[in-house]
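J.: fold the following for me, if possible:
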Amino acid sequence: MGDKRLQPPLPRAEPRIRVLHDHVTIDGYRWLRDRDNPDVRAYLEAEGGYAEQAAAHLSALKAEIIAEIEGRQLREGALPSFQVGPFEYFQRHEQGQSHPRWWRRPAGGDRAELVIDPNVLEGAEVFYRLGVFEPSDDGRFVAFSFDVIGDENYELRVRDMETGRDVWQGSRRAAMVAWASDGHTLFFTRERPRLRRQCNELIRLDIATGDSEVVFEEANGYLEIRVRRSDSGVWLFLDVIASSDWSSPVHMGAAEVWCIPADEAGGKWRRIVRRELGCNIYVEHWRDSFLFRADDAGPSCRLVRAPINDPSPSSWEEVVPHRAGVALEEVHILEKHLVVLEREGLRPRLVSRDGRGGVGATIVPEEPSCTLKVGLSAGGIHSVARHPFRSSKLVYSISSFVTPDTVVEHDLADPRSTVLYQARVPGYDAAQYVATVVMAKAEDGVQVPISLVARRDRTNPGPVLLNVYGCYGSTRWPSFMAARLSLLDRGVAFGWVHVRGGGELGRPWHEAATRDRKRITYTDLIAAAEGLVDIGFASRDAIVIEGSSGGGGTVLATAALRPDLFCAVLAKVPLCDILDTEMDFMMPYALQETAEYGDPHIAHEYRYLRSYDPYYNLSADRPLPPTYVDAALDDGQVLYYQPARYVAQRRSCSADRDPELVFRMRMVGGHSGASHGPSVDEERAFRMAWTLDHLRRSSS
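T.: Here you go, the predicted structure:
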């Protein structure tokens, strides 16, 4: 690692004793939670200084990778506009500006007017991320939210396009928004401070008067709410969902659904799905019916319809039956077409149907594993993708390990496809790379899929970087990343391991690795690595594992189980102290974590969780592979001191302070890293240079 005389920092320990279920735990680093303590800042800066010195010998390689990343930046082209009411909205990135500005023009017209310039927002020069961008039907108002800190508390504003002024601005805890059709009533969800990171209140805001009121509140801390408008625009839906289920960002199954006509904003919300039904349901509107995607007949879901005036299960009429192994993931409505996104294994397909359920066009990407999205989104974290309702033209986007982001328009009435946009990456030749899916046998015989990409001329076996998440039923699909080419072109293959605990193969895939079965997530990752060695794809001494957030906890827990199998570990903003997170319900997601990992207040669940918790399984007699850890001071999901405590504890458990462990704290930005500027490329280049260095050293 360069200069052997370097000595990692070690903060002082302040032992704190906790007794739970007759088990004594001593924690010496709880004091790192006090960010106002100057000793905390001094320690974080010392760790950053050590990381830079320890990686100083990689400066030339890092600079080379940064130059490569900059050379692959998109030079031309812009995403297509999307239409709301009489206007088309689009972004334009102008030279010298940090962030693209929002513009609009009349549909079919040429003259554009500025809507929002994020560059003038106070703080956006340091950090900026969009939450939502939602115009009203008539275009008079635009609701938008943003975060200029990185803590994911989005400030909501409403701009009057007649005056160009913001006529309303509210709390920094707004999430999803939906306009009523009257053009002046806005509904939005808001997080309650005592239930951090959960949306439990629905607010109705009258822009004309400035009056607002809470119209719905969910008291169950295991549930949260989301508001949306039907594809037809006729209805508003309120979904009450399990907050521990991240299976889909939008088309998530709800335990309970309420609705109101979009033209009756002041009316009474009607409950059309009761939580007593005991299944997960997504509702849409088509013609004279409600459509329900429900898992009542099996986990892969079926599609049923019911009259609007009687949506009870006794009136359900099946449109698409449940099919084992074929997941019905999303439902999209055009005026004359019903489109469902299905997935068989890892491969997605779009299937259009008529009003009776008869199959029309079927769109199947050539990619064996890819990201497929319907509609166009404003790109904000809470933005909803949209597509024109009164049209036969379906817009979708595709991205994979080898295919840069591509937007396609497919005419369902006259089957033709037109590419509206494709990212152009300078110097990229897709023919030089190959993507595939291989299977690895888990401990219990279950086949675990791995999505892989490598250069065609790569020599097998060779080095592999495996990324993983494996939590909350969240899905992770391959997508294109130009920066990744710097690894592929140096002979390193890249893979997504779709371990159980994630949701790639449906709800059972998630439920197979939760609570007292959570270790299956980690043994699946081990099986994937060993499987790639067995088929001659990966070199046994050249496997690196990488994960972010919950996935960061996954790789740390897995490395503790099999430290001999991995030559290095990349843990980005890792959830690495699961027990402590769940013991403090003021922590982000603490309550939801119990559904995933188990409740430590229950003795047998505590003992099981304690057996793999990364923080509490550190010891002097269990050396771990070289590890990169990072965190962000303003992270609103994994708080900065969670990774910091892990690093401090790990150093204290090692006689030499574990010099192969590096820790970087970002002083700007949040959970997803910097939003713009040189630090974005520097962060990626540092990790890649560090990874390449350890792959080289392990095989030399």
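
J.: okay, CA-based contacts and neighbour counts for the rest of this
T.: Will do.

J.: can you give me the neighbour number for the closest residue to H184 other than its chain neighbours?
T.: Once its chain neighbours are removed from consideration, H184 has its nearest residue in I207; the separation is 5.2 Å (CA to CA, 6 or more residues apart in numbering). Residues within reach of I207, counting by other CA atoms under 10 Å, total 18.

J.: check Y646 too.
T.: For Y646, the count of nearby residues is 21 (other CA under 10 Å).

J.: so who does the residue nearest to H184 touch?
T.: Neighbouring residues of I207 by CA atoms under 8 Å, 6 or more residues apart in numbering: V167, W168, H184, T185, L186.

J.: now those as JSON lines including secondary structure, neighbour count and distance to K62?
T.: Putting the contacts of I207 into JSON lines (DSSP: H, G, I helix; E, B strand; the rest coil; neighbours: other CA atoms under 10 Å; distance: CA to CA, whole Å) gives the following:
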{"residue": "V167", "secondary structure": "strand", "neighbour count": "15", "distance to K62": "47"}
{"residue": "W168", "secondary structure": "strand", "neighbour count": "15", "distance to K62": "46"}
{"residue": "H184", "secondary structure": "coil", "neighbour count": "19", "distance to K62": "51"}
{"residue": "T185", "secondary structure": "strand", "neighbour count": "24", "distance to K62": "51"}
{"residue": "L186", "secondary structure": "strand", "neighbour count": "22", "distance to K62": "48"}
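
J.: kindly indicate which of these lies nearest P9.
T.: For P9, the nearest member of these is W168. The distance, counting by CA to CA, is 48.3 Å.

J.: hang on, the closest one packs against G210?
T.: Yes - between W168 and G210 there is a contact at 7.2 Å, judged by CA atoms under 8 Å.

J.: turn the contacts of I207 into a markdown table, columns for distance to E582.
T.: A markdown table is the format used below for the contacts of I207 (distance: CA to CA, whole Å):
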| residue | distance to E582 |
| --- | --- |
| V167 | 41 |
| W168 | 37 |
| H184 | 41 |
| T185 | 38 |
| L186 | 35 |
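
J.: alongside the first, I'd like the structure of this one:
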Amino acid sequence: MEKSKPRLKSTVTLLSACLLAATGCKTSDTTTATATTEQTSTAPETSTTPQPPVAKKIPKELTAHGDTRIDNYYWLNERENPEVIAYLNAENAYTQQMLGHTEGLQKKLFDEIVGRIKQNDESLPYKEDGYWYYTRFEAAKEYPIYARKKGTLTASEEIMVNANERAAGKQYYAAAGMNVSPNNQLVAFGEDTVSRRKYTIRFKDLRTGNLLQDEIPNTTGSAVWANDNKTVYYTMKDPALRSFKIYKHTLGTPTSQDKEVYHEADETFSTFVYKTKSDKYIIIGSNSTVSNEYRFLDANTPNGTFKVLQPRERGLEYSVDHFGDKFYIVTNKDGATNFKLMQTPVTKTGKANWKDVIAHREDVLLEGIEIFKDYLTLQERKNGLTQIRVKKWNDPKADHYISFEDEAYTAGISINPDFDTQVLRFDYSSLTTPASTYDYNMATKQRELKKRQEVVGDFNPENYEAKRIYATADDGTKIPVSLVYRKGLKLDGNNPTLQYAYGSYGSNTNPGFSSVRLSLLDRGFVYAIAHIRGGQEMGRQWYEDGKMLKKKNTFTDFVDVSEFLIEQKYTNPDKLFAQGGSAGGLLMGAVVNMRPELYKGVLAAVPFVDVVTTMLDTSIPLTTGEFDEWGNPANKEYYDYMKSYSPYDNVEKKDYPNMLVTTGLHDSQVQYFEPAKWVAKLREMKTDNNMLLLNTNMVAGHGGASGRFERYKETALQYAFLMNLLEENK
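T.: I've put the predicted structure just below:
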């Protein structure tokens, strides 16, 4: 619902909305298929005890660097094969059989979770160009209504897009990129009805309420307006779902006439487009894990030519915003590992002209900036926690930090479209404080709580306690752990504990509030976030020490935290559970291979587990852009290292914990066949009688079901799985 706005000015350009994740499943550089040696039923056998599906085995040789791996379940990547669908359905049926006795508990959990959500709710409005923009929900409706009011909040409502109406009759629906034209008369938005994150951009005349005939398929969902109110720029995806081209479209003309304005030919890069907060420039960016490049064009001259701000250099990362006659650049130039802020004239943009505004600091990570007429605000991270710093352009003595009191919390700069204001809007949350939005007067240092997430029911934050502790890794590194639990916890080693982590892409797992989590805490659970290496909580080096040839630090850190929680009497192996999704699902696969005896149960969501095969296949979405995250296995050193930890390649004949693995048939990031193959191989190899369940959402993708309520059915299933295992201990 906001106008074209700069992308997050972050040091981690790979982060994207949800959850940034790993890639889908792929083949190696040399593959040879052999004949079917086993054909076994995908349907459970008739028995008093439900029997799991057994996937047939069709050995396929995958050869690279003279090393041959045999993948018996490679055939499961045939999405259109009826046998594959039958197998997935059989696994779903088996999961329902094994957890059928928990259906009452699942319903109770789902009702609890949904019952805490305010039915009629709306976001905090923000003002831009004379309009107040907000989203709102209606009781029992799954999707938001994007709306605005002109001048004052008492004015009549204008509904821009009612997603409930747009989603009618669809199994999946997602809207994105709600961008209003500079003259406030048109809105562009993207729609995905498959869950592959391929959006069709549509346009609506806000004066008449009618959709225009213009439709642009296969995009990222966002259209960026030039200042003429008729020209838009958008990003096209290639068959591997990489954002690879920027096009220019003129309203009222066929898309076949759209002009390609930029092609990112390097497959290790992806491209995007945005408009600066000043509305002065259209910016085209290209990014890889370790390099960036930007082009700019005056938004008043859409037929002009984009100019390169600073050519890409491997190892040089930077992001760009504009104010006055300067570009402001967050960059790692000159060895600024934790990034610094620089500026350069718009007429001299090469790095030789960049001047320091905020110098590099060894103990502070600069995550992003927000520019105002009289103030500069910075989002920083120190000792694992976010900070917001306020500077006045012409008064260095006014430099100060906004204070926060919780031991573990998250804070961040919110939506601030207005340049000429003394008020900064920021968001705040902690493990015991619901999501809160404040308006902060940068001159008086006074803050006003504008909105706090309402938790329906008898929630009282005073009933819960949060703390930050540190586990010690084998190499002596201190690993932060954020904990939350109901007050009165006894450290007797008998508390059920769910330990969560992600640990990839420099993505931070911030200790924020979750009303969903209350269903665990109120049943005596401890919830622990392990801030392991591979994230960026403790600075950029924290990320560098958990990627590429140091990736195993991510896994051993998680294990070390688990052992620490047991040593400190928070829990024991019969009550410790592990959870991770996507790249965090890779983490789950690695730790159950390394230390399966530490965990009673594991929740692995959309897990990236077939690392070697995936990273060798450049036709699968996102792979080429991630060589600087995991390494390129075309290089034998990286091949050998990946193979040494890849969960699928390291499944052994041994006992594994109880596991619930979830995925989506249309996942565009971790293809469904990775978890399907992994479960099939675990079934073949494991020597225990523990539960191993695969649940596939047959109509959804990486993020699961769409809608604000439907998604919690999977959460209820996961929680019921954990609680069922606890009952077995009694």
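
J.: re the thing from before, and the residue nearest to H184 of the first structure, what's its match in the second structure?
T.: When the two structures are superposed using TM-score structural alignment, I207 of the first structure falls opposite L251 in the second structure.

J.: same question, P623 of the first structure
T.: Aligned counterpart of P623 of the first structure in the second structure: D655 (TM-score structural alignment).

J.: so what's the residue count around that match?
T.: For D655 of the second structure, using other CA under 10 Å, the count is 17.

J.: what sits against it?
T.: Neighbouring residues of D655 of the second structure by CA under 8 Å, 6+ apart: P596, E597, K686, T687, D688.

J.: ok so N467 of the first structure is a strand residue?
T.: Yes - under DSSP: H, G, I helix; E, B strand; the rest coil, N467 of the first structure sits within a strand.

J.: what is the aligned counterpart of it in the second structure?
T.: Using TM-score structural alignment to pair residues, one finds that N467 of the first structure aligns to Y500 in the second structure.

J.: A107 of the first structure now?
T.: With TM-score structural alignment as the criterion, A107 of the first structure pairs with G151.

J.: list the contacts for the closest residue in space to T418 of the first structure that isn't next to it in sequence?
T.: For T418 of the first structure, ignoring the flanking residues on the chain, the nearest one in space by CA to CA, 6+ apart is E409 at 5.1 Å. Under the criterion of CA under 8 Å, 6+ apart, the contact partners of E409 of the first structure comprise K393, L394, V395, Y396, S417, T418, V419, L420.

J.: closest one to H99 of the first structure out of the residues you listed, please.
T.: L420 (22.7 Å).

J.: helix, strand or coil for the alignment partner in the second structure of the closest one?
T.: Alignment note: L420 of the first structure maps to K450 in the second structure; criterion TM-score structural alignment. Using three-state DSSP as the criterion, the local structure at K450 of the second structure reads strand.

J.: what's the distance between K450 of the second structure and N441 of the second structure?
T.: Using CA to CA, to the nearest Å, one gets 13 Å for the distance from K450 of the second structure to N441 of the second structure.

J.: same deal with M723 of the second structure?
T.: Here the distance between M723 of the second structure and N441 of the second structure works out to 47 Å (CA to CA).

J.: likewise for D395 of the second structure?
T.: With the distance defined as CA to CA, D395 of the second structure ends up 16 Å from N441 of the second structure.

J.: what does Q387 of the second structure give?
T.: Distance, Q387 of the second structure to N441 of the second structure, by CA to CA: 16 Å.

J.: same question, A605 of the second structure
T.: In this structure, A605 of the second structure and N441 of the second structure are separated by 42 Å, where distance is defined by CA to CA.

J.: ok, those two, which is more surrounded?
T.: Between A605 of the second structure and N441, counted using other CA under 10 Å, the more crowded position is A605 (28 against 15).

J.: so what's that one up against?
T.: With contact taken as CA under 8 Å, 6+ apart, A605 of the second structure is in contact with G580, G581, S582, G585, V661, T662, T663.

J.: and the last one, helix, strand or coil?
T.: In other words, T663 of the second structure. Reducing the assignment to helix, strand or coil with three-state DSSP, the entry for T663 of the second structure is strand.

J.: does it really touch Y672, like I thought?
T.: Yes - taking contact to mean CA under 8 Å, the distance of 5.8 Å between T663 of the second structure and Y672 places them in contact.

J.: what do those two both touch?
T.: By CA under 8 Å, 6+ apart, T663 of the second structure and Y672 have these common neighbours: V606, T696.

J.: ranges for the helices of the second structure?
T.: Counting by DSSP state H, the second structure has helices at residues 82-98, 103-115, 163-167, 518-521, 540-544, 552-567, 583-594, 611-616, 627-630, 636-645, 673-685, 712-729.

J.: among those helices, which comes closest to S507 of the second structure?
T.: Proximity to S507 of the second structure, assessed across the helices of the second structure by CA to CA, is greatest for helix 540-544 (8.4 Å).

J.: that closest one corresponds to what range in the first structure?
T.: Residues 507-511 of the first structure are matched to helix 540-544 of the second structure when aligned by TM-score structural alignment.

J.: ok, residues contacting that stretch?
T.: With contact meaning CA under 8 Å, 6+ apart, stretch 507-511 of the first structure is reached by S247, P299, S300, G470, C471, Y472, G473, R500, G501, G502, G503.
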